[in-house]
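[1] Attaching a predicted model along with its sequence, questions to come.
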Amino acid sequence: MQVRHPSIKSRLRLLTAFALVPCLTGCFASPGGGSSGGGPSGPRLRVALAFPPAENLSPYGADATLFSRLGVTEGLTALDANGAAAPALARSWRREDDRTWRFTLREATFQDGTDVTPAAVAAALTHAAKARPAPTALAGVTLSAEPDGDSGVRVTTAAPDPVLPMRLAGPSLAILSANAYGKKGERPDAPTPVGTATGPFEITKVNGGGSATLDRHDDYWGGLAHASGIDARFVKDGTARANAIRTGDVDIAEAIPAAQATTLDESILQEAGTTRTTSLQLNTRTGPFKDPEMRAAARTAIDSPALVKGVFEGSADPGAGIFGPAVTWAESKRVKPAGRAKAARPGGASITLATYDNRPELPEVAQVVQQQLRKAGFRVKLEVREYSRLESDALAGKFDAFIGARNSLLDTGDPVGVLGSDYTCDGGYNLARLCDKKVDRAVTEAVRTNGTGERQDAAMAAEAAVLGTDAVVPLAHQQIIAGVSTQVRGVLLDPYERALVGTGTRR
């Protein structure tokens, strides 16, 4: 039976609220997901993912989240359901002074059979700190790490960093064994997570961008996973993923398009809120959008509510800022941008707008944005590619405008993190190529701010500074819709999108 869903949005809002309620077992604190493993060896899980590896399995970039979602990698810490730091490879920590933290390690084993030692952990963090481009979790942060005794690691930052435990939960700061870097560290900038991570599942084979095979890591510190392994397929087409879960070809299919969700039986849909925002990034360094008045013209041309209604079918909210409603404190603290330029007349200015098709709604979003910009007087060429063939060109500024979907709390769990990585002069994921002194000052001030409430206030002031440049136009705040077989239990749909499969996931 096929069921039409007239109220997806209302159910998503309810689930968003539940997703942010504290979990008694630390729902998203590790790949184990808080569910106990150790049961008998169960069937392998068949998973359809939207994104293939895009960076040769580099643990420092976009691929890092892929490993985290499949339960391959872990950091010293993880995030709980409220976004606070929770134990992972470190069982505890304390702040020794403004710039120094000491982390006490639990007993654990790498997938290559070597022990997780203070020396190995310190070396892994040192490699990450030296990587170029820097991992997004370290945007604007300089750190050093050294072993301390039999079970401790001391991490020191160049400037005080009150959210370091949250930062170390970032997928791009996963801890890998010495073997990840080759003999004598011969590949420090290109370590491999294959067989060198600590999570409950180990990558054993990668078939290019088509599929990957993972087996259970039997010495995982969190207990045996129920599933004996994972057969992952990378299926960029959202309709194909929906068809795969409908026909039973896979057990789990992530990122089901809203339009396809309405055609699936309700029993195989799972939904949750997410801190992901779809935005229009404007190239501030070259082309027409180097002019602030032309960026203002693009902003005023966008009708976000109409876009949400037409594309997302109610499973999203109109763009309000970089941080959306799933960041529950953001709206009450939002600051109105000041000093925006007056919109110019586009006068037929020619621009190239790019997006990717791994997230099936984005090409349709781009088509609507293209129509709205054309109506305002721009001439718009649309370019759509698979993400792995698009990212390098986008970061190099080869497009005038770029539409992407970004989880604002993915990298660090700290709202300041995404602002530093995406909108500062030295940001590693600065698609808008923004370099603005006011923005950098606001982000720097937020980085230095202690106290949860005070840091949130500073983050919203920095958000206002970014929005004031019109380098980014928020379009929609999205929801997660996943297809899950009725035979599967324990799928992890966390709002930060770092987890999907854990020790308790089984069929």
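    Perfect, thanks for sending it.
[2] CA atoms for contacts and neighbours, from now on please.
    Fine.
[3] Show me the contact partners of stretch 423-434.
    Contacts to stretch 423-434, defined as CA atoms under 8 Å, 6 or more residues apart in numbering, come from residues 133-136, 139-140, 281-285, 394-395, 397, 401-402, 420-422, 435-436, 439-440, 443, 466, 471-472.
[4] putting a second one here so we can go through both:
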Amino acid sequence: MRNSRSIRTSTFAITVALALSACSTFDQGGSGDSESRTLTISLQFTPKADFALETDDAYVLSQVGCLETLLTYDEEAGELQPMLATEWTQSTPSTWDFTLRDGVKFQDGTELTADAVAGALDHVLTAATPPRAFTPKVVSKVEAVNPTTVRITTPAPSALLPFRLASVNTGILAPAAYQGAKIDPIRHCTGPYTPASVAPGQSISLDRNDNYWNGRPALDHVDGRFIVEGATRATQVRTGESQVALGIPATSLPELESDADLSVTKSYIPRTSGLYFNVTKAPFDNPDTRKAIRDAIDLAAIAKSVYDGGAQPATGPFAPDEPWAPKNAEPAKQDFDAAKTLLTKAGVQPGQLNLTLLAYNERPEFADLATVIQADLAKIGVTVTIQTGEYASMEPALLAGDFDLALLSRNHLTDIADPIGFLTADYTCDGGFNLSHFCDPALDAKIASANEMTEPDDRNALYAEVASQLQDEAVTVFLVHEQTVAAHANTVKGFVDDPLGRYAATPTVTIG
């Protein structure tokens, strides 16, 4: 049966301009055309994979106003919006056609065509490790139907394919970007700012794209610095070394909020921090051991102390006000007696467990969070040693399941702007980010069935059932639902801290 559905919405463009340069200087910039307006931003993460789009490096290119996708997701409205594509149609249950925007050029002057888009998408689809949003499991073919139409075929009927085309990992670069051994983003994006130089591990510097399809961007330059330490990012925006800082730690808020020259923004986001186990590895292959760890931790105290009241005790993977959260879910309550009873039931004796807890530096709260967990678990006879470092150094062990305990902050709408991406990646048997190594074929089938559901309410009810199971079985100890916190100089106008971490400065962000 032929199923045709066309989605049209008003023109929308959210793009970002951050640029960080270790050797650049910046002018606070006035509104006069004679002054060069340069925005310097302290970014939270450092590119680790030479800007390969199948990795998290795509977020950096998107944040700095270089990389754009066919569609974008408006988190506030809860719907997709056009970007490089203006229309998307489900021409059959297993095919979607995307109509490209007229008049778009890559920054190297070449035209945005269906062949170029198909080539860019094929590059990530056939990568050794495709991005979680765009793998051969969910996409079987990408082709140019004509110069302005790209057709994407899925192995099975999919109502959610367009959401995958809003993932930054499906960003579009010019064909020339793929000619070498590594991705070359220099002058190969479509966004408002054009990369001019990159200092690996330190910074990226961008110039205004005067031929940008959505009008002349407000800034002349964007400079960015890759700053892992949260306290350093806070210091840089306070001293004026940068004008925007992302990922501000709670410990830095009092000083920043007292500075009359700065604005601090906070908002709850679809992000939950959790304590992860390898559930196939003793002692965490026993659900009672996992539940004992969960019951020993004081979530309310963590939200109040570690996050300075800027987080909510977690009720599961999803916050209570999200449409896919279980109704009337409550956070786990600390109960040392219940935890000790569960350990005894699992055959674990006091003092028997000596565990290592991994906590990565890019999340500045994790150092204090790990210390609180260490103290809580000591009260039920579990010894914890804390190991810190950069996330990139820990990821191989996490993916291999070679760890005891690990802290992870996970935004469940970044893979795709629907929980199916997160649930598939993190909690299905063959999930690409299944750090828990959890496997329940019945749960896999339930999650997969959401892909064909055209009604959001039906999908949300299913996601709530999955969330309840993960919480009940303590597959992960969900700790807190988080806020995003950023700071910017009051001279910066139009900055919005994107809850999905894709954008930092749009074409309209300026300094005045």
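    In hand now; what should we look at? The model shown is predicted, which means the values in this text are computed figures rather than measured ones.
[5] what about stretch 121-131 of structure 1, distance to the chain center?
    Between the centre of stretch 121-131 of structure 1 and the centre of its chain there are 21 Å (CA atoms, centre = their mean, to the nearest Å).
[6] cool, stretch 467-484 of structure 1 as well?
    12 Å.
[7] middle-most residue in structure 2, spatially?
    Thr414 (4.1 Å; CA atoms, centre = their mean).
[8] In structure 1, what residue corresponds to that one?
    Under the alignment (TM-score structural alignment), Thr414 of structure 2 maps onto Leu410 of structure 1.
[9] now its match, nearest residue through space, not along the chain?
    Using CA to CA, 6 or more residues apart in numbering and skipping residues adjacent in sequence, the residue nearest Leu410 of structure 1 is Tyr496, 5.2 Å away.
[10] Show me what the one you found aligns to in structure 2.
    Per TM-score structural alignment, Tyr496 of structure 1 is aligned with Leu500.
[11] got a list of what that match touches?
    So Leu500 of structure 2 contacts 75, 269-270, 411, 413-414 (CA under 8 Å, 6+ apart).
[12] Asn283 of structure 1 reaches Asp400, doesn't it?
    Yes: taking contacts as CA atoms under 8 Å, Asn283 of structure 1 lies within contact range of Asp400: 5.1 Å.
[13] Comparing those two, which residue is more hemmed in?
    Of the pair Asn283 of structure 1 and Asp400, Asn283 is the one with more neighbours under other CA atoms under 10 Å, namely 28 against 24.
[14] To which residue of structure 2 is that one aligned?
    Under the alignment (TM-score structural alignment), Asn283 of structure 1 maps onto Asn278.
[15] That match and Leu80 of structure 2: what is the separation?
    Distance of Asn278 of structure 2 to Leu80 of structure 2, given as CA to CA, to the nearest Å: 35 Å.
[16] can you check Ser10 of structure 2 too?
    11 Å.
[17] Between these two, which is the more surrounded one?
    Leu80 (20 against 8).
[18] any idea what the more buried one aligns with in structure 1?
    For Leu80 of structure 2, the residue aligned by TM-score structural alignment is Ala85.
[19] Okay, helices next: where are they in the stretch 301-450 of structure 2?
    336-345, 366-378, 391-400, 419-427, 441-449 (DSSP state H, counting those that start in this stretch).
[20] My guess is Thr289 of structure 2 contacts Leu342. True?
    Yes: Thr289 of structure 2 sits in contact with Leu342 when judged by CA under 8 Å, with a separation of 6.5 Å.
[21] of these two, who's got more company?
    Between Thr289 of structure 2 and Leu342, counting by other CA under 10 Å, Thr289 is the more crowded of the two (24 against 20).
[22] Leaving out the residues flanking it, which one is nearest to that one?
    Thr289 of structure 2 sits nearest to Leu343 (CA to CA, 6+ apart), 5.6 Å away.
[23] ok, that neighbour - contacts?
    288-289, 292, 349 are the contacts of Leu343 of structure 2 under CA under 8 Å, 6+ apart.
[24] So Thr275 of structure 1: helix, strand or coil?
    Following DSSP: H, G, I helix; E, B strand; the rest coil, the label given to Thr275 of structure 1 is strand.
[25] so what's it up against?
    323-327, 407-409, 477-478, 495-496.
[26] go again using 7 Å as the cut-off
    324, 326-327, 407-409, 495-496 (CA atoms under 7 Å, 6 or more residues apart in numbering).
[27] Same check for those residues, but in structure 2.
    Compared against structure 2 with both residues aligned by TM-score structural alignment, their matches' CA atoms under 7 Å, the contacts of Thr275 of structure 1 retain 407-409.
[28] now whatever residue of structure 1 lines up with Val64 of structure 2, nearest residue through space, not along the chain?
    Using TM-score structural alignment as the criterion, Val64 of structure 2 maps onto Leu70 of structure 1. Leaving aside its chain neighbours, Leu70 of structure 1 sits nearest to Val501 (5.4 Å; criterion: CA to CA, 6+ apart).
[29] returning to that earlier point: any idea how far the residue nearest to the centre of structure 2 is from Tyr178 of structure 2?
    Relative to Tyr178 of structure 2, and taking CA to CA, Thr414 of structure 2 is found at 24 Å.
[30] for structure 2, which helix is longest?
    Looking across structure 2 with DSSP state H, the single longest helix is helix 456-472.
[31] Give me the contacts around it.
    Contacts for helix 456-472 of structure 2 (CA under 7 Å, 6+ apart): 316-317, 323-326, 450, 453, 476.
[32] Pipe those into CSV and attach neighbour count and distance to Pro185 of structure 2 per row.
    Shown next, in CSV, are those (neighbours: other CA atoms under 10 Å; distance: CA to CA, whole Å):
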residue, neighbour count, distance to Pro185 of structure 2
Gly316, 29, 38
Pro317, 32, 35
Pro323, 16, 37
Trp324, 24, 37
Ala325, 23, 39
Pro326, 24, 42
Ala450, 22, 35
Met453, 16, 37
Thr476, 25, 37
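[33] Fine, thanks again, bye for now.
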